[in-house]
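Participant: Provide a 3D model corresponding to the input given below.
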Amino acid sequence: MKNVGIRCAVLFLTLADSRRMANDHPERGDVPGWVMITLMSAVLVAALLALAGPALESMFNQAMDKVGS
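Facilitator: Predicted coordinates:
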């Protein structure tokens, strides 16, 4: 009779763990990984824009000059 409380606790923990495992879908994704990929992509775009910005601006201005004349 002394072990009834321990057995109930073990049963409760087992059921709670199995319920958690059922809700934890294996293909739900890796949120921190996607956040890192998004940030790295944003930094890459900003770096490319900083390097190619003046050339793109001059190309745009030349195109506008040709259209306007």
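Participant: For the rest of this, base every contact and every neighbour count on C-alpha atoms.
Facilitator: OK.
Participant: List the buried residues for the helix or strand containing Thr38?
Facilitator: Following DSSP states H and E, the helix or strand that holds Thr38 is helix 31-68. For helix 31-68, the neighbour count (16 or more other C-alpha atoms under 10 Å) marks no residue as buried.
Participant: What helices and strands are in contact with it?
Facilitator: Taking 3 or more C-alpha pairs under 8 Å, 6 or more residues apart in numbering; DSSP states H and E as contact, there are no helices or strands that helix 31-68 lies on.
Participant: and for comparison, fold this next one:
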Amino acid sequence: MSRWSRIVDRLSTEDRGDVPGWVLITLMTAGLVIVIWALAGPALSGVFEQAIDRVTGF
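Facilitator: Sure, this is the predicted structure:
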């Protein structure tokens, strides 16, 4: 097999990847974001409110 044939053969094959794996990674990432947001949301809200109070207090 010539070098050109190998290049054409390699380019002509479809490689779609592991779609179920990407779906799982996406769902797990979304789940982690939701959990972290639920845990840190009130604390971040408090920090934000304190910062706004300090800025508007001047």
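Participant: Can you tell me which residue sits nearest the middle of the second structure?
Facilitator: The residue lying closest to the centre of the second structure (C-alpha atoms, centre = their mean) is Thr29, at 6.1 Å.
Participant: got a list of what that residue touches?
Facilitator: Not one residue lies near Thr29 of the second structure by C-alpha atoms under 8 Å, 6 or more residues apart in numbering.
Participant: residues in the second structure aligned with the helix holding Thr38 of the first structure?
Facilitator: Following TM-score structural alignment, the aligned partner range for helix 31-68 of the first structure in the second structure is 19-56.
Participant: what's the mean deviation for that stretch versus the first structure?
Facilitator: Following superposition, stretch 19-56 of the second structure is found to deviate from the first structure by 0.5 Å on average (mean C-alpha distance after the TM-score superposition for the first structure).
Participant: and the gap between Met40 of the first structure and Gly33 of the first structure?
Facilitator: Separation of Met40 of the first structure from Gly33 of the first structure (C-alpha to C-alpha, to the nearest Å): 11 Å.
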